[in-house]
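just to be clear, the model below is a prediction. Sequence and coordinates:
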Amino acid sequence: MFAKSISYFFLGLALLVSLALVILRPTPEFNYDFDQFFPQQDPDLDFYQEFKRTFENDNDYLLFAINNGEEDWLDSSFLAKSFQLQQSIELLDGVDSVISILSLKKPVIGVFGIRETQVLNWSSEANLKRTSADLSIYRSGLISEDGEAFLLWIKNEQNISKEKGDQVYESIQAEFRKSGIVPLAVAGKIQAQGDFVKLMQSEFGLFLGLSFLLILLVLTLIYRNWTAVLIPVIVLAVGVAWAFAWIVLSGRSLDVMSIMQPTIFLIVGMSALVHFFTHLSNELRTSEKELAIRSVFKILAIPVGLTILTTGLGFISLYFTTIPALKSFGLTTGIGIFVVFFAVIGITPGLLFLLPVKFPRANQSKARPFLLGILTWIFHQKKKIAFGFLGLSALCILLGTQVKINGFLLDSLPKDHPIQADLNYFDAQFGGSNPLEISIQAQSSEVNLLSFEALQEIHKVEEKLNELFAQREFISPVTLAKILNQAQNQGDVDAYVFPSPAQYQRMSRWINRASKEYEGRMISSDLKTARISGRLPDLGSLEMQKRREALEQFVGEEVDKNLIAFRWTGTAYLIDKGHESVTWQMARGLFVAFLLVGLIAGFLFKSWRISLILLIPNLFPLFMMLGLMYMLGVEFKLSTAILFSVAFGIAVDDSIHFMTRLKFELGQGKNLLYAIKRTFLETGFAIALTTLVLVSGFGLLIFSQFEVTYFTGLLISASLIFALLADLVLLPVLLLPMKKVWEAKNPGNLEE
């Protein structure tokens, strides 16, 4: 397969494929969709989908905080200009409605029925002074807590696409620029998605460029020959281009996790090339070029291919989680790694035959005395080493049990990003920007959710929510009762409270009629389903879980279960639930990774003992990651838990290289001790070198502004260093007890 003629054929084929891609010009598209972090095949997701059909999405809105600079915003000319801005935004395509204190009206029940009056009237200074004195009940809702700004709540089109959302947001910004009003803070789905995508595009290009610069630097330092540098650069550039072409042509867009893919593809491909080139440098000293190339690729194609397979499967194991974003990232990255490897074995031999290549002599030979000294020490200290690794593992497991599970809606975003500052402002002044949704369901056909008995139960729950979340204002059928109570008291702000039985009796003739205005937003047309909705700060999944449990306990003890039922739902709840399922997601991914690697090892070595021995040292870096997370204060969440299966898939590569070489040495009739020695000396340098390449590559990711990318770089780099120690120190110790078993068999035959 690796003869010169066949290698040239594959080189020509690769050229044709690359030219076809140049003609097709597949262009990556970036996207960030919160729905991709919902746990799939989950009854709560099914419930939310049904809930949305009755009401609406809970996060299709934009919040704009508006003030008048250093001046008071309660100025008639500024209010007129702001209202004109609101009206122009309402006319934009893609905008459903706009709510603010400027357009808010309150009903007043009089002799001739219900009439509506403007909450804030700036038609004259007298009217402005009179109506602005009654705005206290709107604090932290439509007016900031400090009274210095008001809220423009823009509801955009439901289920809006990323492209349409960008257009709507730009149109709204254009109206602001036209009006001369500069918003104090902005928050909302389509704004966050747009900013995420811009940052993703920036970092994608940054890490692609940095990864290539790193490869040039490493290759120059190792090989010090222009063709030994040029060939890997060409191969990896083509491989990465093929990988992303496959992702684009398969119809997938790039998301926040895709930022890591250029580095992953380049570094994994680079590590494979380092193995080939390190062994080729040895062969060229004793063999002719053509024979050396054929020999190296024939011998190493399978073991290097197996390491690529385990690395790819480490990512593909994420496909067996329940989070769409993780499934897509795992599948595209795993297959992309395979595509890069096909480029490595399909293009590299042809380029090596085509171009002159020289390698330095001294690197590996100088390392042999050092490696021999390490191996001698290992043989003399095997008991201490075994107990040392066992003790460290136990300590890290103990520390790992203290790591908390906690995630935030936008925790991937940099802490100093302008969006975070805006979110902090909304948390402090407007009760937050995260949606809260609770479904209310009548428990029998006789129950009317606007009956006084049902409203009492809902009011109890709202009171508990106020206690749990520091007096936030929520919207529910109780809101309608409060509005009508205020209306029958001539709009008195002090009457905006839950009605007494007598007050309810007075409004009963109006309440069903008034509910028609809120159908599909607050309550269903049959009055059997309703919602409590509001906005909260992003407290994190850990704190929200505690408060949800407190509310559920209260409902179980204080609410009439035969009357109505309450159920948490909504975007924030589903994302928090995804974070809370992180232990299961991690265990699921690791189990699949262990199973696949175990099957590969069993097939390769035809021994369950070898499979077990190969897996044991690769548990050590995972335990060390647990300990490191505890010491660094890193919490479990979707973006960190997935790293365990990924790290395992990459770390096991060195063990496969070691065990493959050991099998070869035993097949030559050597006894176990000598075979371990030969394996250690022949593969130790290559393993250390590829680990250096991998750590350098993944280390680049710590410069990312995204939390998920940062921790991927930090934790996987650390795990690879721990894996190197385990493979070069612990693995030989684990192999020594197998001496009698192997020597009782025919040398070279590892079958049980």
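Happy to help now that I have it. Note that the structure is a prediction, hence the values are computed from the model and not measured. Residues are numbered from 1 along each chain as shown.

hey, let's count contacts and neighbours off CA atoms from now on
Will do.

quick one: the helix or strand hosting T683 to chain centroid distance?
For T683, the host element (DSSP states H and E) is helix 672-699. What separates the centre of helix 672-699 from the centre of its chain is 32 Å, taken as Cα atoms, centre = their mean, to the nearest Å.

buried sites along that helix?
672, 675-699 (16 or more other Cα atoms under 10 Å).

what packs against the helix or strand where T332 lies?
Applying DSSP H and E as the criterion places T332 in helix 324-354. Applying 3 or more Cα pairs under 8 Å, 6 or more residues apart in numbering; DSSP states H and E, one finds that helix 324-354 contacts helix 4-24, helix 226-249, helix 261-283, helix 289-316.

what are the buried residues along that helix?
Neighbour counts over helix 324-354 (16+ other Cα under 10 Å) mark 324-353 as buried.

please apply the same query to stretch 156-165.
For stretch 156-165, burial by neighbour count (16+ other Cα under 10 Å) applies to 156-158, 162, 165.

which ones are touching P747?
666-671 (Cα atoms under 8 Å, 6 or more residues apart in numbering).

could I have the buried ones of these as ChimeraX selection syntax?
The ChimeraX selection below is limited to those of those classed as buried (16+ other Cα under 10 Å):
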select :666,667,670,671
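
now render the contacts of P747 as CSV, adding secondary structure.
Below are the contacts of P747 laid out as CSV (DSSP: H, G, I helix; E, B strand; the rest coil):
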residue, secondary structure
L666, helix
G667, helix
Q668, coil
G669, coil
K670, coil
N671, coil
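
in TSV: the contacts of P747, plus distance to V357.
Formatted as TSV, those follow (distance: Cα to Cα, whole Å):
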residue	distance to V357
L666	32
G667	32
Q668	31
G669	34
K670	34
N671	36
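
one more to weigh against that first structure:
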Amino acid sequence: LYFSKHPWIGLGIILLVSAIAGSQIDKLEVRISANEMLVQNNQEQEYYRQVRSLFGDEQISLLYLASDNLLARDKLEALKRSIAHLKKQPFVERVESLFSVPWVKTVDGYLDKKPYLDPDKLPDSPEQAQHILDEARKNPFLRNVLLSPDKDVMAVAIVLKKADVDNPAWNDETITNSLNGIAASLKPFYATSFSVGFPQVRTEIAERIRTEQMHLFPLAVAALLIALFLLLRQLIDILLPIMTAGFSILWTFGFMGATDIPINVVTSIIPILLIIVGSTEDIHLLSEFRHGQKSGLDAPASLKHMSRRMGGIVLLTFITTYLGFLSVGLSRIEVLWQFGLVASTGLALNFLATIILIPSVLSLAGKWQLDGKSRMYSGKSYLLAKRYWEWLWRHRLSIVIVFLVWTLVAIIGIPRIHINHNAIDSLGKDSEVRQKIELINQNLAGLESLSIIVDSGIEDTFLKVRYLEELEQIQKYIREKGWSESSTSFADYLSLLNGAFQELDEPMMPESDDIITELMIFLNHDDVKAYITQDYSHARILVRHSIESSEKLQAVIEDLQQFIDHNLDAGLEARITGDSVLTLSATNAMIRGQLQSIALLLVIIVLIIGVLFTELKVGLLAALPNFFPVIVMFGFMGYMEIPLNIGTTMAAAIAIGIAVDDTLHFMLRYNRELKARKNHNIAMEHSIYGEALPVVSTSIALIAGFLVFTQASFEPIVQFGALGALVIATALVADFVITPLAVSSLRLVTIWDVLSLRLRKNVLEKSALFKNLKPWQIRQFILSGRMVEYAKGDFVFRRSEVSTELFVLLTGKVDVCLPDQEGSCNLLEQFYPGDVFGDVALFANIPRKTDAVAVEHSTVLVLTREGIERTMRHRPLISARIFANLTADLSRRMIKLISKQQLKSRSGNPKKGGKS
């Protein structure tokens, strides 16, 4: 109302906030971090930090090379130049390849540790090259890691320095471009040559985010424009939602820049969400404004009508949607926390833009004539709403059965849902980086890894054969299960050393502790620091794997941990950790957190609606049309084999927060219509008629907007869009089927009705009707009636009227009299404030026998039989007390009336005296 009266102030505020936000946008950046997908500050992550401090922290990218004659001279010369180039890169710690990994063997009685390939003496013949390959494949640190055991594939491991965010030379994009350039220089020599690692994954994600923002943003705007044009057909009404969304996006970007929250794979969808979600309340406001104009009001009166009717509702629906977005951020995963904070803040900014911009612009331009093409508020539309409600009520039993069957079918599908969340899942199947990783998984051990840390707490433990065999036993179990093509440990290195020392064809574990003591003379701890601590009390088994499924990885880790618990020496403790374990932990935390968010959001919705309508059961019934779409969504995921991941878990919480808006709008509309029309069928018809345009408009706009996400290349975002559209579409059906049937059985009284009702406390508390009732209960009961003013001499009711109303006098005085044949009125009783009258005819269901006339200006509370019966159904305790009070009052009055008639009879017919 304020901004409709002062539009230029509103527009000035909009421009000022936009200028402030715009000054922060240059700080906004696209940033993809590995840690942002992990659970923050948990025990798993703290333990992994300790492991990295003990064994080192190596971030590796692979240079993948495939060709016939891998060790041909021309290929090796080119590879040698490339490795030299790699070593000069500022982000490279070291490079591991056949040129650097030692070939441990005995030469002339001495232990030789020269690399498999001597840079100064390359193999002269194919036979020599093949011999080197055969020997290298015996080395467990090379087999399936840098060399395929049965194919012409090898790799160069590029160990990256620890990331330095302040050094632009070390960012993901620079690393990716440099490595891709070096890999490209080898393509003339190798059939396949590429570089791949997690910097490349993050770079592709960042690049796709930039590309898709340019691609999806116009699609979202176009979808909203088309939906608004088809449904509203009014230029200002079409432009205003776009304007509020545009300003809120600008302000949100400014907030992200000021708080150093980056655009990442999740926060990148927020601008499009603001376009989609931000338009919903705009449509409701504009629809109510145009409805006022259609009713004959001018622009200022229509704005007042819009503000009075929609202000509180828009605030409530903003709160529920805000909580839906905020609930996503309850997770301890940084990227979800960022999304929840930014999305909810963006929604709050959109709410501010809406309540400032729409009344300001409508105040200036709302008086423009309508184009007359909208027919949504025509008589024909009302007739359709009437017929629809009659059909719905007539077939309510069949409809309830259909929905119950639908729900049951969905519930059966829920157990089929599986969990799968992996960084690679963010990329589409056509992703070049994903295809490269799949080649690594097929021909080598894979990029993913986990570590098994075995701790004795005693120095030199793992210099004894007995404990080295414990490591071997675990590795053997992993091989037998087929979980990994490469598991390496300190035991493998000692086996290599022992095989060379004893001039064996294959590596072999030392047979005694004495042999190990001799071998230690030739061991340099720097060669094995990734596998054993300096005091030899902690050992590490490094397992490289290609398991992409979160469920399978979970099963593998549980099986492996169970094996260790049952078979490991009692003096040792073992724990599984690593990037894969942290990712799995984050996945479980994310799924658990989002499911908890959905449950919490539903509880909050029930409580909000319960408080709003003063009864918890109203909140429970109102939750049905919002709980139903969630069940359908999860059932659909089960049947369609859509996994739970970062996108799909967000869809339910966000969509519920949005979908509940229409339920609230419908219920509050019905509450107003019921108070105005006093007939629940007519009230429901008008509710359906009044809400059809805004609910259908917002739902179609939301569905179209969510479907825009299906054009993304990130699989979780595609699934998020498809499931979001499914939830909104299902909620639309529920809002026009479940909501009307559920609401029609309720007597809706809002807390605003109760608090805003002006009562004559001194009158009502003394009234016999409300004896022993609390003020709150009195308010709830009398809201089923209406206040009527009567001037002096007005009839409250007349003799012979068939009435179903009961009256409570609030102010003034009323006489009830019995008319006679001469037209005069014999006074039966006078009623004063607090008295009840007219109750005999109400309960006897007969025409009235008396007249009731206001002796002076009077205010009367009129209670109908229908309203009283509804109160009986919904508030039985209050009704029981009311009827007890009515019975007592009626009995008292009847006795008083009989006594009065007896006195009159005696005074009119005195006993005759006479002789005895």
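Cool, got the structure. Keep in mind the model is a prediction, meaning the values are calculated, not measured.

TM-score for the pair, please.
Comparison of the two superposed chains (TM-score structural alignment, normalised by the length of structure 1) gives a TM-score of 0.93, and 743 aligned residues with a Cα RMSD of 2.7 Å.

ok so I109 of structure 1 is a strand residue?
Yes: under three-state DSSP, I109 of structure 1 falls within a strand.

how many residues are close by it?
Counted with other Cα atoms under 10 Å, residues neighbouring I109 of structure 1 total 19.

with S381 of structure 2 instead?
Neighbours around S381 of structure 2, by other Cα under 10 Å: 16.

tell me the contacts of the equivalent of it over in structure 1?
Alignment note (TM-score structural alignment): S381 of structure 2 maps to A367 of structure 1. Neighbouring residues of A367 of structure 1 by Cα under 8 Å, 6+ apart: F685.

list the helices and strands the lengthiest helix in structure 1 packs on?
Criterion DSSP state H: the longest helix present in structure 1 is helix 189-223. Packing partners of helix 189-223 of structure 1 (3+ Cα pairs under 8 Å, 6+ apart): strand 61-66, helix 162-179, helix 226-249, helix 261-283, helix 672-699.

give the buried residues for it.
Neighbour counts over helix 189-223 of structure 1 (16+ other Cα under 10 Å) mark 189-197, 199-201, 203-204, 207-208, 210-212, 214-215, 218-219, 222-223 as buried.

and the helix holding T683 of structure 1 with helix 189-223, angle?
Angle of helix 672-699 of structure 1 versus helix 189-223, following axes from the mean of the first three to the mean of the last three Cα atoms, to 10 degrees, is 130 degrees.

give me the next element, helix or strand, following helix 672-699 of structure 1.
Assigned by DSSP H and E, the successor of helix 672-699 of structure 1 is helix 707-725.

what's the next secondary structure element after that following helix?
helix 731-735.

which residues in structure 2 does that following helix match up with?
Against structure 2, helix 731-735 of structure 1 falls on residues 739-743 (TM-score structural alignment).

repeat for stretch 623-643 of structure 1
Here stretch 623-643 of structure 1 aligns to structure 2 at residues 631-651, judged by TM-score structural alignment.

again with stretch 551-558 of structure 1
So stretch 551-558 of structure 1 sits over residues 560-567 in structure 2, by TM-score structural alignment.

contacting residues for the aligned partner of G278 of structure 2 in structure 1?
Aligned by TM-score structural alignment, G278 of structure 2 pairs with G269 of structure 1. Residues in contact with G269 of structure 1 (Cα under 8 Å, 6+ apart) are 236, 337, 340-341, 344.

V296 of structure 1 now?
The neighbourhood of V296 of structure 1, defined by Cα under 8 Å, 6+ apart, consists of 276, 279-280, 283.

mind putting these into a markdown table with distance to G431 of structure 1 and neighbour count?
Listed next are these as a markdown table, based on distance: Cα to Cα, whole Å; neighbours: other Cα atoms under 10 Å:
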| residue | distance to G431 of structure 1 | neighbour count |
| --- | --- | --- |
| F276 | 59 | 22 |
| H279 | 63 | 21 |
| L280 | 65 | 21 |
| E283 | 69 | 17 |
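
can I get those residues in JSON lines with distance to S655 of structure 1?
Compiled in JSON lines, those are given as follows (distance: Cα to Cα, whole Å):
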{"residue": "F276", "distance to S655 of structure 1": "17"}
{"residue": "H279", "distance to S655 of structure 1": "17"}
{"residue": "L280", "distance to S655 of structure 1": "21"}
{"residue": "E283", "distance to S655 of structure 1": "23"}
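
not counting sequence-adjacent ones, nearest residue to the residue nearest the centre of structure 1?
Note on structure 1: the residue nearest the mean C-alpha position is S639, at 4.6 Å, using Cα atoms, centre = their mean. Nearest residue to S639 of structure 1, sequence neighbours excluded (Cα to Cα, 6 or more residues apart in numbering): V708, at 5.1 Å.

so how far is V196 of structure 2 from the residue mapped onto that neighbour from structure 2?
Under the alignment defined by TM-score structural alignment, V708 of structure 1 corresponds to P716 in structure 2. Per Cα to Cα, to the nearest Å, P716 of structure 2 is found 22 Å from V196 of structure 2.

who has more neighbours, these two?
Neighbours per residue (other Cα under 10 Å) separate P716 of structure 2 from V196, with P716 holding more: 28 against 23.

please enumerate the strands of the stretch 551-700 of structure 2.
573-577 (DSSP state E, counting those that start in this stretch).

okay, helices next: where are they in it?
579-612, 616-640, 646-677, 680-708 (DSSP state H, counting those that start in this stretch).

alignment lookup: K81 of structure 1 to structure 2.
Per TM-score structural alignment, K81 of structure 1 is aligned with A78.

could you do I335 of structure 1 as well?
Here I335 of structure 1 is matched to T345 in structure 2, going by TM-score structural alignment.

against D753 of structure 2, how distant is its match?
Relative to D753 of structure 2, and taking Cα to Cα, T345 of structure 2 is found at 31 Å.

can you check V465 of structure 2 too?
Distance from V465 of structure 2 to D753 of structure 2, counting by Cα to Cα: 82 Å.

and what of V733 of structure 2?
In terms of Cα to Cα, V733 of structure 2 sits 29 Å off from D753 of structure 2.

the two: which is more packed in?
Higher neighbour count among V733 of structure 2 and D753: D753, with 18 against 15, using other Cα under 10 Å.

what's the match for the more buried one in structure 1?
Correspondence of D753 of structure 2 to structure 1, assessed by TM-score structural alignment: none assigned.

nice, that's everything, thank you.
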